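# fold the following, please.
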Amino acid sequence: MPSNRTIGIVGLAFLIGLVVGGVGVSAVLPVDSGSVDPDRPPYSISSGTGCIEQSDDWAFTAPVDPGESSDRTFLVRASIEHDQSRELDARLEHAGEGRYLFVLTTGQAEKSGTPECSDGVYGSTVDLAATLPGDFESVTVVFDGEQVATIENPGDRSPTYQPLSF
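As a prediction, this is how the structure comes out:
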């Protein structure tokens, strides 16, 4: 089983590749300003469950293309501690009027044979990568029905980083 450090490095490499690839594609292909459907923005979620170590949880947003597009890249990294009998589900929802929800919920796991964690705690690490309309208002992170954080659109072309705490 790969170490948590290896999983973290792979996850970070995935996110960096996603951002660099997105910028590379936007530099080659014609960009249509405001091309994201606000009701169904493109997004990808990756996750892993097992023994997790303390990690930094964060949200980051930046312009997709510093040139013509007004769309914004939105990334979240979250490590959630939960019981071994639970599993994590994650989804991005459009809540209307430029608001989005990144919803994380735990439910009964259907698997067995989960590892004992001697050096860490059991849980899941989740990465969200989305392209949102440039005029989005906010993304609220919700865990098991409770609001964890709200990330506001900075209203300009600057990138923003926000630490999260679960």
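# could you use CA atoms for every contact and neighbour count after this?
Will do.
# the most centrally placed residue in the chain: which element?
Taking CA atoms, centre = their mean, the centroid of the chain lies closest to Leu128, which sits 2.2 Å from it. Element membership of Leu128 [criterion: DSSP states H and E] is strand 121-132.
# look up the closest residue to Glu97, ignoring the ones flanking it.
Glu137 (7.6 Å; CA to CA, 6 or more residues apart in numbering).
# give me the number of residues near the one you found?
17 (other CA atoms under 10 Å).
# chain neighbours aside, what residue packs nearest to the residue nearest to the centre of the chain?
Ile45 (4.6 Å).
# that neighbour: what secondary structure?
strand (DSSP: H, G, I helix; E, B strand; the rest coil).
# quick one, what contacts it?
Counting by CA atoms under 8 Å, 6 or more residues apart in numbering, Ile45 touches 90-91, 126-129.
# can I get those residues in JSON lines with distance to Asp37?
Formatted as JSON lines, the contacts of Ile45 follow (distance: CA to CA, whole Å):
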{"residue": "Ala90", "distance to Asp37": "20"}
{"residue": "Arg91", "distance to Asp37": "17"}
{"residue": "Val126", "distance to Asp37": "24"}
{"residue": "Asp127", "distance to Asp37": "21"}
{"residue": "Leu128", "distance to Asp37": "18"}
{"residue": "Ala129", "distance to Asp37": "16"}
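# one more, please, to line up against the first structure:
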Amino acid sequence: MSSTAYSATAVLAALFVGLVVGAGAVAFATPTDLTVSPTSSTAAATGCLGSDESAPTSWVARAPAGDRTTFVFNRTFTHDAPSVRIEGTAEEQADGVYVYRLTTSPDEDGEKTPSEGCTPRTKLDAVVSVPSEYESFTVTFDGEELVTIENDGSNPLFRTLEG
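The predicted structure follows:
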């Protein structure tokens, strides 16, 4: 049985070559252009319109942070059904053009009638995050365009939509 002894320099050189080849393979296999999809979330609560409230009322805020810009949207609105189902979808309509579509429909309780003296009112909060390189961001509500915000350098923004 013969044993082969390698010098420390040879072992370190082999280890270094292995690291370089491995790093090159990882760099070659890793995509260089990552795309970031828009993300969104909604929350809503339904009750009766208070005597001191008016509807509809809406506002939108923009908060840039690095490679993402987050939009916060709020809408208070009345409806005929005692409760509504709300669906929100964020999509890139064209390069850099993002649309957040909110649609409402009567909930399973829609067959019921509101209690006497109650005008059903829903407060909706939504959060949407898009890449900071966006060109424009639009919010639609049941097919109606409520606001379009152009990218003007990603400064924070707060805007009311009625009044």
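# quick check: TM-score for this pair?
Once superposed, the chains reach a TM-score of 0.63 (TM-score structural alignment, normalised by the length of the second structure), with 125 aligned residues with a CA RMSD of 2.8 Å.
# how close does whatever residue of the second structure lines up with the residue nearest to Leu128 of the first structure get to Glu116 of the second structure?
Counting by TM-score structural alignment, Ile45 of the first structure lines up with Thr42 in the second structure. For Thr42 of the second structure, the distance to Glu116 of the second structure equals 29 Å [CA to CA, to the nearest Å].
# near Leu12 of the first structure, how many other residues are there?
Leu12 of the first structure: 14 neighbours (other CA under 10 Å).
# please apply the same query to Glu116 of the first structure.
Neighbours around Glu116 of the first structure, by other CA under 10 Å: 12.
# that one falls within a strand, correct?
No. Using three-state DSSP, the assignment for Glu116 of the first structure is coil, not a strand.
# give the aligned range of the strand holding Leu128 of the first structure in the second structure.
Counting by TM-score structural alignment, strand 121-132 of the first structure corresponds to 119-130 in the second structure.
# residues in contact with the matching stretch?
36-49, 68-83, 90, 98, 100, 114.
# looking at those residues, which are in strands?
39-48, 68-78, 90, 98, 100 (DSSP state E).
# please report the distance of the residue nearest to the centre of the first structure from Val19 of the first structure.
Leu128 of the first structure is 12 Å from Val19 of the first structure, by CA to CA.
# with Ile7 of the first structure instead?
Distance from Ile7 of the first structure to Val19 of the first structure, by CA to CA: 19 Å.
# now swap in Ser55 of the first structure and tell me
For Ser55 of the first structure, the distance to Val19 of the first structure - CA to CA - is 21 Å.
# neighbours around the counterpart of Gln162 of the first structure in the second structure, how many?
The alignment partner of Gln162 of the first structure in the second structure, by TM-score structural alignment, is Arg159. By other CA under 10 Å, the residues close to Arg159 of the second structure number 13.
# now do the contacts for Arg159 of the second structure.
59-61.
# so which of those is the most crowded?
Val60 (21 neighbours).
# compare Ser55 and Val19 of the first structure (neighbour count), which wins?
Val19 (18 against 13).
# just confirm the more buried one is within a helix.
Yes. Assessed with three-state DSSP, Val19 of the first structure lies in a helix.
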